[in-house]
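**Student:** Have a look; sequence and predicted model below, questions after that.
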Amino acid sequence: MLKFKSSDISSFSKSTNKNKVYACMAQIAELPPQIRSSSRNIISCFFFIGFNACFDFFFKNYMEELYDILKEKKQIDIETDLYSIELAAFFSDSPARAKALNIVQFNGEFGCLHCFHPGENILSKGNKRIFTNDNYQIKSNEAYLELVEEAEKLNFPFLGVKKRCILSDFLMIPNQIILDYLHLTFEGVVKRLINIWFEKFLGKKLNFSL
């Protein structure tokens, strides 16, 4: 079983107008966890250097040979053994996810892929979008497909969805789009929580790196 994932975008310079490196890689989900993420077992799907990558173009061309196998769930005969190939999930950081799925960024209106929360802009050292603790309907795959249909009919983003993406042929969106645990939990969030919890006892913020 293949599990596709998209890596971070790497820039050649700090300027937002310069070229970037985009990469898409895959893991074999059924390998033991100890060796699943080894560089020897990571499948490099494609790399792109440029200002802006069109993921639809790359997915379509890269997966052309696999399309019939994945869509029809055909088996592959390798040395007398039959193997099935299935895409289990897709995960990436927020910018790559927005590009791959043709959805609005996390900091845009209706930027949450998993619910219908529109978010709210606040002024705090620049514009920031927050998601208040309100109950909003969770998005299902059926709801997502309806949003795609409406967005393509309007030729304009509709409730956070811009248009259809290639991955929707193989994955149930958003059900099989995994949240990015690394960035959501470890990139500054844990540090911020620890400071919130302990600052009042110490009288100052902790100076450390996670």
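**Tutor:** Alright, I've got the coordinates. Residues are numbered from 1 along each chain as shown.
**Student:** hey, let's count contacts and neighbours off CA atoms from now on
**Tutor:** Will do.
**Student:** Please name the nearest non-neighbouring residue to F47.
**Tutor:** A23 (4.4 Å; CA to CA, 6 or more residues apart in numbering).
**Student:** I figured that neighbour hits S10, correct?
**Tutor:** No - the criterion here is CA atoms under 8 Å, and A23 misses it with S10 at 9.0 Å.
**Student:** more neighbours, the two?
**Tutor:** More neighbours surround A23 than the other of A23 and S10, with 19 against 12 (other CA atoms under 10 Å).
**Student:** Remind me which helix or strand the residue nearest to F4 when sequence neighbours are not counted belongs to.
**Tutor:** Sequence neighbours aside, A26 is the residue nearest to F4 in space, at 4.3 Å (criterion: CA to CA, 6+ apart). Using DSSP states H and E, A26 falls within strand 20-28.
**Student:** For that strand, buried residues please.
**Tutor:** For strand 20-28, a neighbour-count test (16 or more other CA atoms under 10 Å) marks K20, V21, Y22, A23, C24, A26, Q27, I28 as buried.
**Student:** then this one, side by side with the first:
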Amino acid sequence: MSIIIPDIEWYERQSQKINITPRCPFSSVERCPRYYQSLSLLKDAGTTAIDSKEDKRLLKYWEKNDLWPKINEQATAIAGNPNNPGHFWNFCPEVAFDRFGYFASDLNAYADELYIELAHEKLGREGAPSKDWRWAWSSINPMHYSQCPLYSVLMHKSEAEVKHILPEKAPELLQNIAWLLKNWKRHWLIIVFAAAVIILTILFTPFLNWLKQYLDSFFRLTNRFT
């Protein structure tokens, strides 16, 4: 059985296959509860902690969100030696890569030095490359962000927000623009005029704003002496 090495090359190939962005668009503590939870817990694994006030604010924010895990099996978790935890479960693959170099939701270290020695002997006989995760981990679960259980929900919420923000006439406006571009030869004068108006507006708006401020100041000054 071939071993999947979920490094950056593997990750980008998965993204290309389904024609989506190379990295997760929700990789932010403000946009995804799993990203936040993963990053926050890494302080127990020797990573620089989020500022305590910021961490409390984010925790309070996400606990009220419907995407926050309701049972322990859904929650991101770290287990093992308190000084050197070796089990990372339900992790954001983006956070896991930034910390460990592999895009995975679960990573489990070897139980002890004996298991590490036996694994290394086996990998040496196989000629395993240095980037093979088995040199450091007993098992991992490779994951692309599109497989994350929160991704589809976040994407749906994001699309709903965009539709709410866009005016109701937006589809009609886009259709009109597409029609003009398709028939530009017949209506080139309209297109040129519209482009000229846009360019002149961009160029002269700062000047008009300055002129308005100047005139307002002038009239206020004049009123003082009248």
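**Tutor:** It's in. Keep in mind that this is a model prediction, so the values were computed, not measured.
**Student:** TM between them?
**Tutor:** For these two chains in superposition, a TM-score of 0.25 is obtained (TM-score structural alignment, normalised by the length of structure 1); 93 aligned residues with a CA RMSD of 6.0 Å.
**Student:** Quickly note the distance from the residue nearest to F47 of structure 1 to R97 of structure 1.
**Tutor:** Distance, A23 of structure 1 to R97 of structure 1, by CA to CA, to the nearest Å: 12 Å.
**Student:** who touches both of these two?
**Tutor:** S6 (CA atoms under 8 Å, 6 or more residues apart in numbering).
**Student:** gap between V192 of structure 2 and K122 of structure 2?
**Tutor:** Distance from V192 of structure 2 to K122 of structure 2, by CA to CA: 71 Å.
**Student:** cool, and F88 of structure 2?
**Tutor:** 24 Å.
**Student:** So for the two, which sits in the more crowded spot?
**Tutor:** F88 (23 against 13).
**Student:** what's around the closest residue to that one other than its chain neighbours, how many residues?
**Tutor:** Closest residue in space to F88 of structure 2, ignoring its immediate chain neighbours: I78 at 4.7 Å, by CA to CA, 6+ apart. By other CA under 10 Å, 22 other residues sit near I78 of structure 2.
**Student:** now for the helix or strand hosting I78 of structure 2, which elements pack on it?
**Tutor:** Using DSSP H and E, I78 of structure 2 falls within strand 77-81. Secondary-structure packing of strand 77-81 of structure 2 (3 or more CA pairs under 8 Å, 6 or more residues apart in numbering; DSSP states H and E): helix 33-41, strand 84-89.
**Student:** and E113 of structure 2, which of those is closest to it?
**Tutor:** strand 84-89 (12.8 Å; CA to CA).
**Student:** thinking again about what came up before, for N108 of structure 2, see how far away the residue nearest to F88 of structure 2 is.
**Tutor:** Note on I78 of structure 2: its distance to N108 of structure 2, by CA to CA, is 10 Å.
**Student:** which neighbours do the two share?
**Tutor:** Joint contacts of I78 of structure 2 and N108 (CA under 8 Å, 6+ apart) are G86, H87, F88.
**Student:** Check these against E54 of structure 2 and report the nearest one.
**Tutor:** F88 (22.9 Å).
**Student:** tell me the contacts of that closest one?
**Tutor:** T76, A77, I78, A79, S105, D106, L107, N108.
**Student:** Turn the residues you listed into a markdown table, columns for distance to P206 of structure 2.
**Tutor:** Converted to a markdown table, those look like this (distance: CA to CA, whole Å):
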| residue | distance to P206 of structure 2 |
| --- | --- |
| T76 | 51 |
| A77 | 53 |
| I78 | 55 |
| A79 | 59 |
| S105 | 51 |
| D106 | 54 |
| L107 | 56 |
| N108 | 59 |
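**Student:** Restrict these to the buried ones and give me that as a ChimeraX selection.
**Tutor:** Buried members of those, defined by 16+ other CA under 10 Å, are picked up in ChimeraX with:
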select :76,77,78,105,106,107,108
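**Student:** Now for I177 of structure 2, how many residues are close by?
**Tutor:** Going by other CA under 10 Å, the residues that sit close to I177 of structure 2 add up to 13.
**Student:** can you pull the buried residues of the helix or strand it falls within?
**Tutor:** Under the criterion of DSSP H and E, I177 of structure 2 resides in helix 170-182. Neighbour counts over helix 170-182 of structure 2 (16+ other CA under 10 Å) mark L180 as buried.
**Student:** right, and the helix or strand after that helix?
**Tutor:** Following helix 170-182 of structure 2 in sequence, per DSSP H and E, is helix 188-224.
**Student:** I figured K20 of structure 1 hits F47, correct?
**Tutor:** No - counting by CA under 8 Å, K20 of structure 1 does not reach F47; the two are 10.4 Å apart.
**Student:** if we can go back for a sec, mind giving me the packing neighbours of the strand holding A26 of structure 1?
**Tutor:** Looks like strand 20-28 of structure 1 contacts strand 2-6, strand 10-11, strand 43-50 (3+ CA pairs under 8 Å, 6+ apart).
**Student:** Include distance to L101 of structure 1 when you put those into CSV, please.
**Tutor:** Output for these, formatted as CSV (distance: least, CA to CA, whole Å):
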stretch, distance to L101 of structure 1
strand 2-6, 11
strand 10-11, 19
strand 43-50, 17
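**Student:** Most tightly packed of those strands?
**Tutor:** strand 2-6 (a mean of 19; mean count of other CA atoms under 10 Å).
**Student:** That strand versus strand 20-28: what angle between them?
**Tutor:** 160 degrees (axes from the mean of the first three to the mean of the last three CA atoms, to 10 degrees).
**Student:** Report the angle between strand 2-6 of structure 1 and strand 43-50.
**Tutor:** Strand 2-6 of structure 1 and strand 43-50 meet at an angle of 20 degrees, taking the same axes, to 10 degrees as the criterion.
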